[in-house]
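Peer 1: Predicted coordinates and the sequence they were generated for:
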Amino acid sequence: MLSLSFLLRRLWPLLLLLLSSWPVWAQEPATATPTDGPDCPEACACAPGGQANCSGRALPAVPAGLSRRVRALQLDHNRVRALPPGAFVGAGALQRLDLRENGLRWVHPRAFWGLGALQQLDLSANQLETLAPGTFASLRVLRALSLADNRLACLEPATLGALPLLRALSLQDNELSALKPGLLAGLPALDALRLRGNPWVCGCALRPLCAWLRRHPRPAPEAETLLCVSPGRLTLSPLTALPDTAFSHCGLPLTPWDLAVVYAVGPVCFLASMAACLALGSVLTACRARRRRAAARRRPRRPLNSSPSPASPANPGSPAATAQV
C-alpha cells in the first residue's frame, strides 16, 4: 500500500505546474464592445462631434444608418416628402434636426418617437397643411420649433401637447386665422413667438392670442406687423392694440368644471325628462279610460227582447199620426 508521503512526492510537481498556469487559463476571455452602427450615414458627410451633413443630396427619405453618435442632422434641401413611423430610429441622441425645404407634406404622429434628446427642430419652408395630434408630444426637451412658411390653417393643442421647455415657436407665413384655446397653455416657457404673415381674423377666437401678446410684449417693429385682415371695421388693426374689452361680447369658454357638470347633469336631465313624459302619458291614458267607463255606465241599456212599439198618436211626427190626419 502506497504511503501518503510517497503520493505527495509524486503529485507535488503536478500541483506546482497547475498553480503556475492558473492566471493564464482562469482569466475571462475578452469580449468585443458592441457597436451601434457607423458614425455617419453613408449618404452624408460627417464631422467630429456627431455632425451629419446631408444637405442638398436629393434624398427621397431619411437616410439609413443613423446611430447614437449623431448629434446634429442636416437634411434640408432634399426631397423627403413624408416621414413614416420611426423615421429616425437609432438616432436616440439626436439634438438638432433640420428638415427645411423638402416639400414635406405628411408627418406620421409617431415619426419623431425615440428622439427624447431633441432640442431643435426646423420644419420650415415645406408644404404641411395639417399635423396630427401627438406629433410633437414625445419631444419633452424641445426648446425651438419652426413651422414657418407652410400651409397650416389650423393647429390643434394636442398637436404640440405639453412642451415644458419650448422657448421659441415660429408660425409665421402660414394660413392661420386664430390659435385654438389651450394651444399656448401647454408652453409655460415660451417667450419667442413668430406670427407675422398670417391672415388673422379679429374675432372671438383670437382672444387667447391677444391675451398672451399683452403678457409678452413684442419689439415695436415686430408688433406692428401683426395685423388683422378682417372683419371690415377692424381690417389692418394691430393685434397688440386690441384690449380685452374688445372681446366683451364674446362668451367665456367653458372651464373643465363646467364641462364636467354638463356631462354629469346632461344625461340625468335627459333620463328625468323621459321618465316625466312617460308618467304624464300614463296619467292621461288612465284618465281617458276612466272617462270612457263612466260614460258607458251612464248610457241607458235597451232590453234584449223588446220590439219597437207602434208610433203614438201623440207624436205628430210619426207615420201613424200622419195617416190619421
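Peer 2: Received, thanks. Note that this is a predicted model, so its numbers are computed, not measured. Numbers count the residues shown, from 1 in each chain.
Peer 1: all contacts plus neighbour counts: C-alpha atoms, from now on.
Peer 2: Noted.
Peer 1: so how far is stretch 136-152 from its chain's centroid?
Peer 2: Put simply, stretch 136-152 sits 14 Å off its chain's centre (CA atoms, centre = their mean, to the nearest Å).
Peer 1: And stretch 79-94, by the same measure?
Peer 2: 20 Å.
Peer 1: Second structure follows, compare the two:
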Amino acid sequence: MPDVECKNQALETLPDSIDPETQVLDISGNKLGFLPQDAFRRAGLLNLQRIHVRNSRLTQIDPGAFNELKNLVEIDLGDNLLTSVPSLALRATPFLRDLNLAGNPIQRIPKGGFEYVPQLVKLDLSRCQLVEIDPQAFAHLKLLESLKISSNRLTTLNNNTVKSLAQLHAMELHDNPWDCDCRLRDLKLWIENENIPHPVSPSCRTPNRLTGNDSVQV
C-alpha cells in the first residue's frame, strides 16, 4: 500500500487525488492552519494508519477531523500552533498508539485530556509551554510506555499524575525549572522504586542549595 508525501508545498488544504489505499500520509511543512470536519473522509482516505502534519501552522482541529479513520494508530502534530490537546478530535481514534504534540504552545493538560485514546503507548509533550498537568491527566493511559514532558515550564508534578502508568518504561523530565521541595519527594521515590529509565536527569531550579543539581533531590 502506498505511502504519500506532500511536504513543504505551501498547501492550505489537503491535496486532491491521493490514492484511497494510502496508509501513511505526510503533509508536514505546509500552511494548513485548520483541519476541518471530515477532512480525510472527504478525501477518501479511510485506510490511513499514520498521519504526519508537523510544522503546518495548525491552530485548530475540528472535533470531527479524523472521523471514520478506524485504522489510525499514529498522529504526528509536532511543531504547530495548538494551544490545547485536541481531545474531542481524538474521540474518533480510540486505537491510537502514538501521539506527538511536541513543540506546540500548550500550557495545561486538563483532567481526562487523553480519555478517548486509552490505547496510547507513546506520548510526546516535550518542547511545549506546559506549566501544569492535572493529576488525572493521564488516568486513562494504562498502556502508556513512553512519556516525554521535557523542555517545558513545569516546576512541580503531583505523584498521582504518573503513578497509575503501570506500563511506563521511559520518561523524559529534563529541562524543566523544577522546584525540588517536599512536593517532589513522592515522584522521586516512585521513579526510583519503579526503576523508570530517564536518559537525562532533571535538575533543580530551587531551592538555592540545589540549583543546577543534575538530579531532583528533596
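Peer 2: All right, it came through fine. Bear in mind that the values here come from a model prediction, so they are computed numbers and not experimental data.
Peer 1: Could I get the TM-score for this pair?
Peer 2: Scored against TM-score structural alignment, normalised by the length of structure 2, the superposed chains reach a TM-score of 0.82; 199 aligned residues with a CA RMSD of 2.3 Å.
Peer 1: Can you report how many residues neighbour the corresponding residue of structure 2 for residue 50 of structure 1?
Peer 2: Matched to structure 2 by TM-score structural alignment, residue 50 of structure 1 sits across from residue 23. Residues lying near residue 23 of structure 2 (other CA atoms under 10 Å) number 19.
Peer 1: Tell me the spacing between residue 23 of structure 2 and residue 148 of structure 2.
Peer 2: For residue 23 of structure 2, the distance to residue 148 of structure 2 equals 26 Å [CA to CA, to the nearest Å].
Peer 1: cool, and residue 122 of structure 2?
Peer 2: In terms of CA to CA, residue 122 of structure 2 sits 8 Å off from residue 148 of structure 2.
Peer 1: residues touching the aligned partner of residue 100 of structure 1 in structure 2, list them.
Peer 2: Using TM-score structural alignment, the equivalent of residue 100 of structure 1 in structure 2 is residue 78. Residue 78 of structure 2 makes contact with 53, 54, 55, 100, 101, 102, 103, 104, according to CA atoms under 8 Å, 6 or more residues apart in numbering.
Peer 1: Recalculate using a threshold of 7 Å.
Peer 2: Shown in contact with residue 78 of structure 2 (CA atoms under 7 Å, 6 or more residues apart in numbering): 54, 55, 100, 101, 102, 103, 104.
Peer 1: Which members of those are the farthest-apart pair?
Peer 2: Greatest spatial distance among the contacts of residue 78 of structure 2 (CA to CA): 55 and 100, at 11.9 Å.
Peer 1: So which residues of structure 1 form strands?
Peer 2: Applying DSSP state E to structure 1 gives strands spanning 45-47, 51-53, 72-74, 82-83, 96-98, 106-107, 120-122, 144-146, 168-170, 192-194, 200-201, 228-230.
Peer 1: first to last residue in stretch 179-188 of structure 2, what's the distance?
Peer 2: Start-to-end, stretch 179-188 of structure 2 (CA to CA) is 12 Å.
Peer 1: what range in structure 1 matches that stretch?
Peer 2: Under TM-score structural alignment, stretch 179-188 of structure 2 corresponds to residues 201-210 of structure 1.
Peer 1: Could you list the buried residues of the matching stretch?
Peer 2: Neighbour-count burial for stretch 201-210 of structure 1, counted by 16 or more other CA atoms under 10 Å, picks out 201, 202, 203, 205, 206, 207, 208, 209, 210.
Peer 1: In contact with the fourth one, which residues?
Peer 2: The one in question is residue 205 of structure 1. residue 178.
Peer 1: Let's see that with 8 Å instead.
Peer 2: So residue 205 of structure 1 contacts 178, 179, 180, 181 (CA under 8 Å, 6+ apart).
Peer 1: swap in the first one?
Peer 2: Each residue near residue 201 of structure 1 by CA under 8 Å, 6+ apart is listed here: 177, 178, 228, 229, 230, 231.
Peer 1: Quick one: map the last one onto structure 2.
Peer 2: When the two structures are superposed using TM-score structural alignment, residue 231 of structure 1 falls opposite residue 207 in structure 2.
Peer 1: residues touching that match, list them.
Peer 2: Residue 207 of structure 2 touches 179, 180, 181, counting by CA under 8 Å, 6+ apart.
Peer 1: again, but for residue 101 of structure 2
Peer 2: Residues near residue 101 of structure 2 by CA under 8 Å, 6+ apart: 76, 77, 78, 79, 85, 123, 124, 125, 126, 128.
Peer 1: again, but for residue 172 of structure 1
Peer 2: Listed by CA under 8 Å, 6+ apart, the contact partners of residue 172 of structure 1 are 147, 148, 149, 194, 195, 196, 197, 198.
Peer 1: could you redo the last one with a cut-off of 10 Å?
Peer 2: By CA atoms under 10 Å, 6 or more residues apart in numbering, the contact set of residue 172 of structure 1 is 124, 146-150, 152, 193-198.
Peer 1: And residue 197 of structure 1, by the same measure?
Peer 2: Each residue near residue 197 of structure 1 by CA under 10 Å, 6+ apart is listed here: 148, 149, 171, 172, 173, 174, 175, 176, 225, 226, 227.
Peer 1: ok, now how distant is the aligned partner of the second one in structure 2 from residue 21 of structure 2?
Peer 2: The criterion is TM-score structural alignment: under it, residue 149 of structure 1 has residue 127 as its aligned partner in structure 2. Distance of residue 127 of structure 2 to residue 21 of structure 2, computed by CA to CA: 34 Å.
Peer 1: more neighbours, the two?
Peer 2: residue 127 (22 against 14).
Peer 1: could you show me where the helices are in structure 2, in order?
Peer 2: Per DSSP state H, structure 2 carries helices over the ranges 185-193.
Peer 1: Which position in structure 1 pairs with residue 101 of structure 2?
Peer 2: Residue 101 of structure 2 maps onto residue 123 in structure 1 when the alignment is built from TM-score structural alignment.
Peer 1: try residue 138 of structure 2
Peer 2: Taking TM-score structural alignment, the alignment pairs residue 138 of structure 2 with residue 160 from structure 1.
Peer 1: I'd like the distance between that match and residue 139 of structure 1.
Peer 2: Residue 160 of structure 1 is 9 Å from residue 139 of structure 1, where distance means CA to CA.
Peer 1: now for residue 91 of structure 2: what does it line up with in structure 1?
Peer 2: Alignment note (TM-score structural alignment): residue 91 of structure 2 maps to residue 113 of structure 1.
Peer 1: before we move on, what about residue 165 of structure 2?
Peer 2: Aligned by TM-score structural alignment, residue 165 of structure 2 pairs with residue 187 of structure 1.
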